[in-house]
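1. After the sequence you'll find the predicted model.
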Amino acid sequence: MTYVVTDNCIKCKYMDCVEVCPVDCFYEGENMLVIHPDECIDCGVCEPECPAEAIKPDTEPSLETWLRVNADYAKRWPNITQKKDAPADAKEWDGIADKFEAHFSASPGTGD
C-alpha cells in the first residue's frame, strides 16, 4: 500500500504534508504535489495533515489513475521537504471537482 495525492490538491497545494513525512517522498509540481509510491512507507501521517483532504490510501476504490499520476510525476518533479505558502487563492479551489482535465500542470515546481 502507498498513499497518493489526488485531484483536490490541484491549485490548492497546501504543503502541511511535506513537513511530517519521515521519508521525504513528496515531489512538487507547479500546482500540486505527488507522492513517490516506491518511497512512501505507508505510515499515513501525511493524510490527516492535508487541509484539502487530497491524500488517500491507494486501497480506496478508483485511485488507479492517481497512482499512475503520482508515480509518473514523482520521477519528473523535484523533491520537497519544507512547507511553503499555499497559493493565495487555494481556499477558492478547495472542493472543486474534476480539476485534472482543466487545471493540471505537468510543469515542475521549484522543490527545496
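-> The structure has been received and is ready for your questions.
2. Every contact and neighbour count from this point should use C-alpha atoms.
-> Noted.
3. Quick check: Tyr27 vs Glu92, distance?
-> Distance of Tyr27 to Glu92, computed by Cα to Cα, to the nearest Å: 23 Å.
4. Comparing these two, which residue is more hemmed in?
-> Higher neighbour count among Tyr27 and Glu92: Tyr27, with 26 against 11, using other Cα atoms under 10 Å.
5. In addition, the following structure is provided for comparison:
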Amino acid sequence: MPHVVTGNCSDCRFTDCVLVCPVACFHGDDQRMYIDPIACVDCAACVPACPVHAISESGDLSQDEQMWIQVNADKSSSTPVIRSKQTPLTGAEARRAALGYGPS
C-alpha cells in the first residue's frame, strides 16, 4: 500500500522527505506535500524523515484520515514533482511545536 501525506503537513511543508525518496514521488503546492500513489514504492524511507510525522502507510490510517488517500492521489497528479529540499513555510516551526514535535 502506498504511503500518504496527512494533515500534519498542512502549513508546514517541510521537504526533508524528498531527500530520501528513491523514486521522486513527492509533489507539492504552496501549502503542503503529496505522494503520488502510483510512483510510491512503499520503501518507507520518508516516514522517519518527516519532522511533523505527516507520512503514514495508507493501510495504517484511521477512519478520519482515510480522505488523505484520495487527496494525495488527486493533488499529486496536478502539482509539480519536488526533488530537492525547499524552505519550509513561514510559521512551520511554530506548527511543528503546536503538533508536539520539537526540533529534530
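-> That came through, no problem. No experiment lies behind these values; they were computed from the predicted model shown.
6. Helices of the first structure, start to end?
-> Assigned helices in the first structure, in chain order: 16-20, 64-74, 90-93, 99-103 (criterion: DSSP state H).
7. can you list those helices in JSON lines and add distance to Ala54 of the first structure?
-> Formatted as JSON lines, the helices of the first structure follow (distance: least, Cα to Cα, whole Å):
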{"stretch": "helix 16-20", "distance to Ala54 of the first structure": "10"}
{"stretch": "helix 64-74", "distance to Ala54 of the first structure": "11"}
{"stretch": "helix 90-93", "distance to Ala54 of the first structure": "12"}
{"stretch": "helix 99-103", "distance to Ala54 of the first structure": "12"}
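8. Relative to Glu93 of the second structure, how far out is Gln86 of the second structure?
-> 14 Å.
9. out of these two, which sits in the busier spot?
-> More crowded of Gln86 of the second structure and Glu93, by other Cα under 10 Å: Glu93, with 19 against 12.
10. now for the more buried one: what does it line up with in the first structure?
-> Here Glu93 of the second structure is matched to Lys91 in the first structure, going by TM-score structural alignment.
11. right, so of the helices of the first structure, which gets closest to Ile80 of the first structure?
-> In terms of Cα to Cα, the element of the helices of the first structure nearest to Ile80 of the first structure is helix 16-20, at 6.8 Å.
12. how much does the closest one stray from the second structure?
-> In the superposition with the second structure, the average deviation recorded for helix 16-20 of the first structure is 0.5 Å (mean Cα distance after the TM-score superposition for the first structure).
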